[in-house]
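K.L.:
Here is a sequence with its predicted model. Questions after.
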Amino acid sequence: MNLPVLIIAFNRPDLFSKLLAKVLSMNPTRIYISIDGPRENKDNERMRVEEVISIAKQYSHSNQFLFKINEKNMGCGEGVSSAISWFFQNEEKGIILEDDCYPNESFFKYCEVLLTKYENDDRIGMISGDNFFLSQYSIQDSYYFSTYFHIWGWASWRRAWDGYQLRSSSKVEIEETINNNFLNQEERNFWLDNITNAFFGLVDTWDYQWVYLNFRKRRYSIMPKVNLISNIGFGELATHTKEKNSKLSSMDIVELNFPLLHPQKIKTSILTDYFSRRLMFRLPFWERIFYYLFRLFYLMITKVGLIKR
């Protein structure tokens, strides 16, 4: 595979070891490993972090590996964003995987093809490995364009990451950007609250800031027709995904067929974006009814063979 990969790890040696083995099997050009330091108030965390470091250091002799190991805990916000910035300081494009995201093998080729195809297209911000249709909808093309950005296994370019900020105090700019991108007031409120909280450090995260940068640049993400990434890290040791019984936990991953069937136009669809929107906030009653009826109609005409799934 002619691409570099960044692995972002912390305190889960079992997940890190499994992901590293998968990445090694794909033989990327370089493997960047960023490991955050332990938190002082967490029992046994230093021991688990040191085990992750020990696994990584088995490859310290290889020129294929580069390491960023934090002595102190930087947290989800600074820890992850500084790792991605480090990666893109050294690489023009590549794949980013956190240690709880386990990819299907076809994810790597999918990223390789699309990173090349859209490398100079400023309309595209990133390539995601996530699909949240949950078997309720399917498309004929190999991937689709979306207004939304899911980061459980993704790829991007230095040109897209350029301009990323972890902190910002410009509430006026944030509000203007969100109002220009979304019409629904409930959705506006969702993004305003979460993005503002992230920028002001009220929530320790990096991803809302990345989403905001793409909103501000009016960019799309690319998502596959089938799910290529399984988040296997739900549970007590997770920072955010603690609900073990979540329907998003350890989702099935499916092989994507090649050659890819590319969409004819770069545009989004309200039908595919629906599945992202419903993950993030409660949709208005009329919208839930509309999509419920649409899915019933879609399944009916699929069953009688009027369209192919």
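P.N.:
Right, received. Where do you want to start?

K.L.:
from here on, contacts and neighbour counts on C-alpha atoms
P.N.:
Fine.

K.L.:
I'd guess residue 223 is in a helix, am I close?
P.N.:
No - going by DSSP: H, G, I helix; E, B strand; the rest coil, the assignment for residue 223 is strand, not a helix.

K.L.:
all strands of the stretch 51-200 of the chain, in order?
P.N.:
Listed in chain order, the strands of the stretch 51-200 of the chain (DSSP state E, counting those that start in this stretch) span 65-69, 93-98, 101-103, 124-128, 143-146, 154-157.

K.L.:
this is the comparison structure:
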Amino acid sequence: MTPWTLQTPVILLIFNRPDTTERVFEAIRQAQPTQLLIIADGPRPDHPQDAHQCAAAREIINHVDWDCDLLKHYSQENLGCRRRVSSGLTWAFQQVEEAIILEDDCLPHPSFFRFCQELLEKYRDEPRIMSISGNNFQFGQRRTPYSYYFSRYNHIWGWATWRRAWQQYDLSMKAWPKLRSSDWLQNKLQHPQVAQYWSRIFDMAYQGFDTWDYAWLFACWYHEGLIALPEVNLVSNIGFNDQATHTKTKSRLADIPVQAAEFPLSHPETLQQNLEADAFTEKYIFSGADMATKETTSSIQLEQELQKIYQALNLLNQRQVIQSHQIQHSLAKLQESIGRLEARQVDYFYDAQHKNTIQDYEFQVFSQWGEDGIIQYLVKNLNITNKKFVEFGVENYKESNTRFLLLHGNWSGLVMDGSAERISQIYADPICWQHDLKALHAFVTRENINHLLSSQNVTGNIGLLSIDVDGNDYWIWNSINVVDPDIVVIEYNSRFGSEKAVTVPYNPEFMRTKAHHSNIYFGASLKALWLLGQEKGYALVGSNRAGNNAFFVKETLRPSWMKSLTVEEGYVASKFRESRDSQGKLAYLSWEQEQEILQQLPLVDVETDHLPDSDYSHQILKTDASEKTVF
């Protein structure tokens, strides 16, 4: 059998995100397309860092090391998302008849390319099929016995189309004003609430909102097109963060795991829209129409509107249209409001979808990743009687695992950080006088942790303990005996793998950034923490999708339906890169390169208590006395 090869051209859209660009480029490099077209926007004049970031993203493209026809369409000025993507794709389809399209934050499964190539060939001359997407937002529900189904929604986080379809695209949406005054949307969507929702969306796009994709959806609908969507998710959006253009807030659509498409593909017998799947998409992704309760419907609609306002205020803040402190206050309130709406969905989505992993409930309000959602899920399903938390390693507490508990759940708590300046910033935050929060300046060690807690009258049972000190996490949790938390959230270092029970040697002065320049030598493996949790009476119930935080629940509180996981079941390998070179610059090391570094550094095997023969453990962090803050 002839091995499959990728003959379809690939289009990659990039801007100013070299970190995600590198990951997506690597996926393309593994597929080795014979033709690669790069579309790049230019730096924004009011963002000084853009020039460097855009150049770094473009430099990655110079690493093409396979036989490939490489075409570049780089803009020297910033055109914005709306004009750059639309003009770039128009240029691309002047060069090629069909193509697979990825943006710099859309990470595909290897089978995505073959899936697109086969369907591009199959439906090349079928005008009713406008595009092929790699996205599945059905959250585990299969809609058909086939490999894909047909939808009216053209999800564009990894997709493919033909020149014949893109020629129908009209960024200006000239046909919209006449259609808007007719019954076109109502007749098409058969629901007044849905029609009203999309009328507002198309109005916004027609008036020039800085996005290109709504005009593409409008073109597909206007020309009665269908989109082929896979029965499993083939592309994950890894770009939900502050650096994104639109996807700045965490979402249940962020970092959805990918699965392999199975070949040979099983094709639907007819070209017919899957009404059940599209009704689900409309409910959970867009307008919220036909939800089970009015409360849930209004919550999702309001969440979407608040997210639009959040994005608008953030844009004003960037442009300094309004005084910064006013914007920051408004953004914080909106951020909290969106989080409250997300929290109200936790019970509903469990009852409706019977989720069985904590990752299904991830959402981000103040946490770094999806920990806010996981914590809400655990709190709602455990009989927690003392709504008190302890968290250390919080910096200025703007990003933390417990801030949302404080604001949304009326919890009280103690936070600690080794920086006096950061503690001062916490006390300057209104959260300190508006809520029952104590902030303590302390460099936490295993010798002082119990004294620190006792000195603040924090003893006995508490609801949650969050440990993130980037170093002695295992040793500190092992030493804690004055508090008895119901939930423990603790960082693990996934680079140590799932098989070894290891941690960095204990050093009371350990600081990750000084222990080794690579920035990857810190903390403990998940297995080491799992064994410690077993000793202390805790069950591992999962890790976040980012692969850096583990969640433990006291066995006496764990419901029978909440599974106690093995290390292998709970382990998630972190994909985000944070390695540094000896000059402190991002090194973008591969997993294999990181392992080579870690193999040279001392680790303690907590199962055997074996410390490798090395003088290095005595050299970790030679901190000047003036830099120490130890209580």
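P.N.:
The structure has been received and is ready for your questions. The structure presented is a predicted model; accordingly, all values stated were derived computationally and were not measured.

K.L.:
mind listing what the residue mapped onto residue 95 of the first structure from the second structure touches?
P.N.:
Aligned counterpart of residue 95 of the first structure in the second structure: residue 100 (TM-score structural alignment). With contacts defined as Cα atoms under 8 Å, 6 or more residues apart in numbering, residue 100 of the second structure is in contact with 8, 9, 10, 11, 113, 116, 117, 158, 159, 160, 161.

K.L.:
out of the residues you listed, which one sits closest to residue 503 of the second structure?
P.N.:
When these are compared for distance to residue 503 of the second structure (Cα to Cα), residue 158 comes out closest, at 38.9 Å.

K.L.:
can you pull the contacts of the counterpart of that closest one in the first structure?
P.N.:
For residue 158 of the second structure, the aligned residue in the first structure is residue 153 (criterion: TM-score structural alignment). Contact analysis of residue 153 of the first structure by Cα under 8 Å, 6+ apart lists 95, 96, 97, 98, 101, 102, 103, 128, 129, 130, 229.

K.L.:
where does residue 153 of the first structure sit relative to residue 177 of the first structure, distance-wise?
P.N.:
26 Å (Cα to Cα, to the nearest Å).

K.L.:
Same question for residue 6 of the first structure.
P.N.:
In this view, residue 6 of the first structure and residue 177 of the first structure are 30 Å apart by Cα to Cα.

K.L.:
Compare those two and say which is more crowded by neighbours.
P.N.:
residue 6 (25 against 19; other Cα atoms under 10 Å).

K.L.:
State whether that one is indeed within a helix.
P.N.:
No - in this structure, residue 6 of the first structure is strand, not part of a helix, as judged by three-state DSSP.

K.L.:
Just the buried ones from the contacts of residue 100 of the second structure, in ChimeraX syntax?
P.N.:
Of the contacts of residue 100 of the second structure, the buried ones can be selected in ChimeraX as follows, counting by 16 or more other Cα atoms under 10 Å:
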select :8,9,10,11,113,116,117,158,159,160,161
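
K.L.:
Closest one to residue 437 of the second structure out of the contacts of residue 100 of the second structure, please.
P.N.:
Distances from residue 437 of the second structure to these, taken by Cα to Cα, are shortest for residue 158, at 44.2 Å.

K.L.:
With adjacent residues omitted, what lies nearest to the residue nearest to the spatial centre of the first structure?
P.N.:
Against the mean C-alpha coordinate of the first structure, by Cα atoms, centre = their mean, the closest residue is residue 151 at 0.9 Å. Distances taken as Cα to Cα, 6 or more residues apart in numbering place residue 128 nearest to residue 151 of the first structure, at 6.3 Å, with adjacent residues excluded.
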